[in-house]
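Colleague: Sequence and predicted model, in that order:
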Amino acid sequence: MSTTVRDDLILSHAVVTADVETSFHDVDIAQWLKTLPTHEYQRCAPGDHKAAGYTVDDDGTPMSINVEMIGTGLVIQQYRFDVAEAHYCRMVSLSDILTPKGWTTTQVIWELRMEQLDGDWCRYTNTVTSHPTEDFLTFIAAQGQTFAEAAEARQEASGRHCEVETPRYAQSISRWAAAHSTVSA
């Protein structure tokens, strides 16, 4: 099994935005991710999101662990914080996927960005890009599936999933910002 990432191939790519009323100053996506409770994560994609947690890798790099359904696959994501800032996070995971035909792996890059619009209106952008691993390519070939077929199915499933979770993530981040506001009442 080779988990070598084929970053020259894109399995899926989704960019979805949602506008939300929140204090840009109080938004801290990195802290939101590090403290995201499982039940709040589940509310962000009902039925698909199963569990969330926070840990660190062996080298001390912060990690977000997410378990979710994407289409027919149960995906266990072990996101390493590549960039962890208040208004932008870039997370990279070598994800394990349990499909109806068995286990495989992909790389998933999750980017979360909050931009200030006017006043207290902000735009949250949720970007999810997936690359196959050599293991994934071998796995789909053994199933008689081409990369184009696999990419089409993953694009549809991932795009649909992102459409559900993005506005809910924006609202969750907004609630977190309000609860952690530095403005005194």
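Modeller: Alright, I've got the coordinates. All figures in this text were calculated on a predicted structure; none of them were measured in a lab. Numbers count the residues shown, from 1 in each chain.
Colleague: Could you use CA atoms for every contact and neighbour count after this?
Modeller: Will do.
Colleague: Residues contacting whichever strand or helix holds residue 39, please?
Modeller: Secondary structure assignment for residue 39, by DSSP states H and E: helix 38-43. For helix 38-43, the external contacting residues (C-alpha atoms under 8 Å, 6 or more residues apart in numbering) are 48, 49, 50, 51, 52, 53, 168, 172.
Colleague: who touches the most centrally placed residue in the chain in this structure?
Modeller: What sits nearest the mean C-alpha location of the chain, by C-alpha atoms, centre = their mean, is residue 110, with 4.5 Å. Going by C-alpha under 8 Å, 6+ apart, residue 110 touches 89, 90, 91, 92, 126, 127, 128, 129.
Colleague: That one: what secondary structure?
Modeller: At residue 110 the chain is in strand, as set by DSSP: H, G, I helix; E, B strand; the rest coil.
Colleague: Kindly report the same for residue 17.
Modeller: Secondary structure state of residue 17, per three-state DSSP, is strand.
Colleague: One more: residue 152?
Modeller: On the three-state scheme (three-state DSSP), residue 152 is labelled helix.
Colleague: before we move on, back to that, so for the helix holding residue 39, what gets flagged as buried?
Modeller: 40, 41, 42, 43 (16 or more other C-alpha atoms under 10 Å).
Colleague: what's the closest of these to residue 163?
Modeller: The shortest approach to residue 163 among the buried residues of helix 38-43 belongs to residue 43, at 13.9 Å (C-alpha to C-alpha).
Colleague: try this one next to it:
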Amino acid sequence: MPLLEPVARKHLHTRRIVCEGFSRSDGLWDIEAHLTDTKTYGFPNQDRGGIIEAGEPVHDMSLRVTLDLDFNIHDVVAVTDDTPFKVCKETAAGMRLLIGLKIGSGWMRDVRARVGRTQGCTHLLELLGPLATTAFQTMHKALEERANNEASHSKPGILDTCYALASDGLVVERQWPQFYTGKDRKS
């Protein structure tokens, strides 16, 4: 269902974020995120030849994070092709400080401690949220296969992470009945 018809308005800005996930031949996973910002009008800019034209990227940057199946970061590559200020490109190399972190609870706190505020780029950091969810979506089948092979009797980590996966909800009742906590639970 589309959004309701808005009032009369003028289009000014477009941000596009594309994330893709890949399994690698070495057993690791590459998750890539690409961000572009464009304006529908040109504006003055000293660092880019005097003006950034309408439709020309204000920001054009890419990020690749290499993970294992436990979400440990093995490598990070960032490339900044276009920014409004030349110095912005200097922050891309600093994203390598994320190597060794694990995507999971509290990881954005750890990210900000390493490359937050004046140490990094807001736009590259913004890519980490959709990149993390793309990682989970990319590796989901392999995670399920591993869990099935291990025949684990412990509660899957994905439970209680969102509305659909609440322990007392219909999805958990259907897919993980042994962890269902709803009212009509069968003991």
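Modeller: Structure's in. What do you need? This one's a predicted model, so the numbers in the text were calculated from it and none came from an experiment.
Colleague: Now compute the TM-score of the two chains, please.
Modeller: Both chains were compared after superposition, and using TM-score structural alignment, normalised by the length of structure 1 their TM-score is 0.36; 101 aligned residues with a C-alpha RMSD of 4.8 Å.
Colleague: The residue nearest to residue 106 of structure 1 when sequence neighbours are not counted: which element?
Modeller: With sequence-adjacent residues excluded and distances taken as C-alpha to C-alpha, 6 or more residues apart in numbering, residue 106 of structure 1 is closest to residue 132, at 4.8 Å. Using DSSP H and E, residue 132 of structure 1 maps to strand 121-132.
Colleague: Could you do residue 61 of structure 2 as well?
Modeller: Going by DSSP H and E, residue 61 of structure 2 is part of strand 59-67.
Colleague: Can you point out the buried residues in the helix or strand following that strand?
Modeller: Per DSSP H and E, strand 59-67 of structure 2 leads on to strand 73-82 as the next helix or strand towards the C-terminus. Buried residues in strand 73-82 of structure 2, counted by 16+ other C-alpha under 10 Å: 73, 74, 75, 76, 77, 78, 79, 80, 82.
Colleague: Surely the second one and residue 30 touch.
Modeller: No. Under the criterion of C-alpha atoms under 8 Å, residue 74 of structure 2 is not in contact with residue 30, lying 9.8 Å apart.
Colleague: Overlap of the contact sets of those two?
Modeller: Counting by C-alpha under 8 Å, 6+ apart, the residues touching both residue 74 of structure 2 and residue 30 are 65, 66, 67.
Colleague: will you turn those residues into JSON lines that also has neighbour count and distance to residue 149 of structure 2?
Modeller: Listed next are these as JSON lines, based on neighbours: other C-alpha atoms under 10 Å; distance: C-alpha to C-alpha, whole Å:
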{"residue": "65", "neighbour count": "25", "distance to residue 149 of structure 2": "27"}
{"residue": "66", "neighbour count": "22", "distance to residue 149 of structure 2": "24"}
{"residue": "67", "neighbour count": "26", "distance to residue 149 of structure 2": "21"}
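Colleague: What separation do you get for the nearest residue to residue 154 of structure 1 once chain neighbours are set aside and residue 107 of structure 1?
Modeller: Spatially, and ignoring its direct neighbours in sequence, residue 154 of structure 1 is nearest to residue 12 (6.0 Å; C-alpha to C-alpha, 6+ apart). Distance of residue 12 of structure 1 to residue 107 of structure 1, given as C-alpha to C-alpha, to the nearest Å: 11 Å.
Colleague: try residue 40 of structure 1
Modeller: 25 Å.
Colleague: What of residue 19 of structure 1?
Modeller: 28 Å.
Colleague: Give me the more crowded residue out of those two.
Modeller: Just comparing residue 19 of structure 1 and residue 107: by other C-alpha atoms under 10 Å the higher neighbour count belongs to residue 107, 26 against 18.
Colleague: ok, the contacts of residue 110 of structure 1 vs residue 76 of structure 1, which is closest?
Modeller: Comparing the contacts of residue 110 of structure 1 against residue 76 of structure 1 with C-alpha to C-alpha picks out residue 92 as the nearest, at 12.5 Å.
Colleague: my guess is the closest one contacts residue 80, does it?
Modeller: Yes. The criterion here is C-alpha under 8 Å, and residue 92 of structure 1 meets it with residue 80 at 5.3 Å.
Colleague: for residue 66 of structure 1, what are its contacts?
Modeller: Residue 66 of structure 1 sits next to 49, 50, 51, 52, 53, 75, 76, 77, 78, 79 when contact means C-alpha under 8 Å, 6+ apart.
Colleague: If we use 6 Å, what do you get?
Modeller: Applying C-alpha atoms under 6 Å, 6 or more residues apart in numbering to residue 66 of structure 1 gives the contacts 51, 52, 76, 77.
Colleague: Let me have the residues you listed in TSV, extended by distance to residue 157 of structure 1, secondary structure and neighbour count.
Modeller: Shown next, in TSV, are the contacts of residue 66 of structure 1 (distance: C-alpha to C-alpha, whole Å; DSSP: H, G, I helix; E, B strand; the rest coil; neighbours: other C-alpha atoms under 10 Å):
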residue	distance to residue 157 of structure 1	secondary structure	neighbour count
51	19	strand	16
52	20	strand	22
76	16	strand	21
77	16	strand	23
